[in-house]
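> what follows is a predicted structure for the sequence shown.
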Amino acid sequence: MANHKSAEKRNRQSQIRRLRNRINKTKMKNAIRKVNEAVEAGSAEEAKVALQAAIPVIAKTASKGTIHRRNGSRKISRLSKRVNKLEATA
């Protein structure tokens, strides 16, 4: 439990940031899941549309500091690679 006024404020700020980070991370995971489901279903067009929607969500999550920027780049790269591979085979 916080004893000082500044520690109480820090606790409030941390809780708000935690909730914001959790919301952003959940949005990102849902966007990634949609791409993966489309790839597993074998639908190249749906996967491409889902990827175009997922890239800005992942980039925003990384730019806000919820995930590391290299982690965001890696996720985008791997998803793009999967979608491109699916398009090549289709």
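Happy to help now that I have it.
> from now on I want contacts and neighbour counts done on CA atoms only, so please keep to that.
Noted.
> what count of nearby residues applies to residue 87?
Other residues lying near residue 87 total 16 when counted by other Cα atoms under 10 Å.
> how close does the nearest residue to it once chain neighbours are set aside sit to residue 74?
For residue 87, ignoring the flanking residues on the chain, the nearest one in space by Cα to Cα, 6 or more residues apart in numbering is residue 44 at 5.5 Å. With the distance defined as Cα to Cα, to the nearest Å, residue 44 ends up 21 Å from residue 74.
> and here's the other structure:
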Amino acid sequence: MANHKSSLKRIRNSETKRLRNRYQSRTTRNAMKKLREADKKEAETLFPSVVSMIDKLAKNNIIHDNKASNLKSQLAKHVNAL
């Protein structure tokens, strides 16, 4: 167990951030799943919000920038193919 006040605080902070990151990434994954199952019209309205969520994950270093680009590309191809 940690002994220093700063390390105890770091443990608390990192747990809070871990839970927040987990919530945001899970919400984004659910939105992507919903977009893939949607019909053409609904998918086109969902697409900008899902892309925005992916960009926020990349900006906060929850996912890598290249992964964000790949996800956006795959979703765009899917929406265009509908």
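Perfect, thanks for sending it. Given the structure is predicted, the values throughout are model-derived calculations rather than measurements.
> follow-up on the earlier one: residue 44 and residue 74 of the first structure: which has the busier surroundings?
The residue with the greater number of neighbours, taking residue 44 of the first structure and residue 74 and applying other Cα under 10 Å, is residue 44; the counts read 21 against 12.
> and the more buried one, what is it in contact with?
Applying Cα atoms under 8 Å, 6 or more residues apart in numbering, one finds that residue 44 of the first structure lies in contact with 38, 83, 86-87, 90.
> which of the helices or strands spans the spatially most central residue of the second structure?
Of all residues in the second structure, the one closest to the mean position by Cα atoms, centre = their mean is residue 25, 3.7 Å from it. Applying DSSP states H and E as the criterion places residue 25 of the second structure in helix 5-37.
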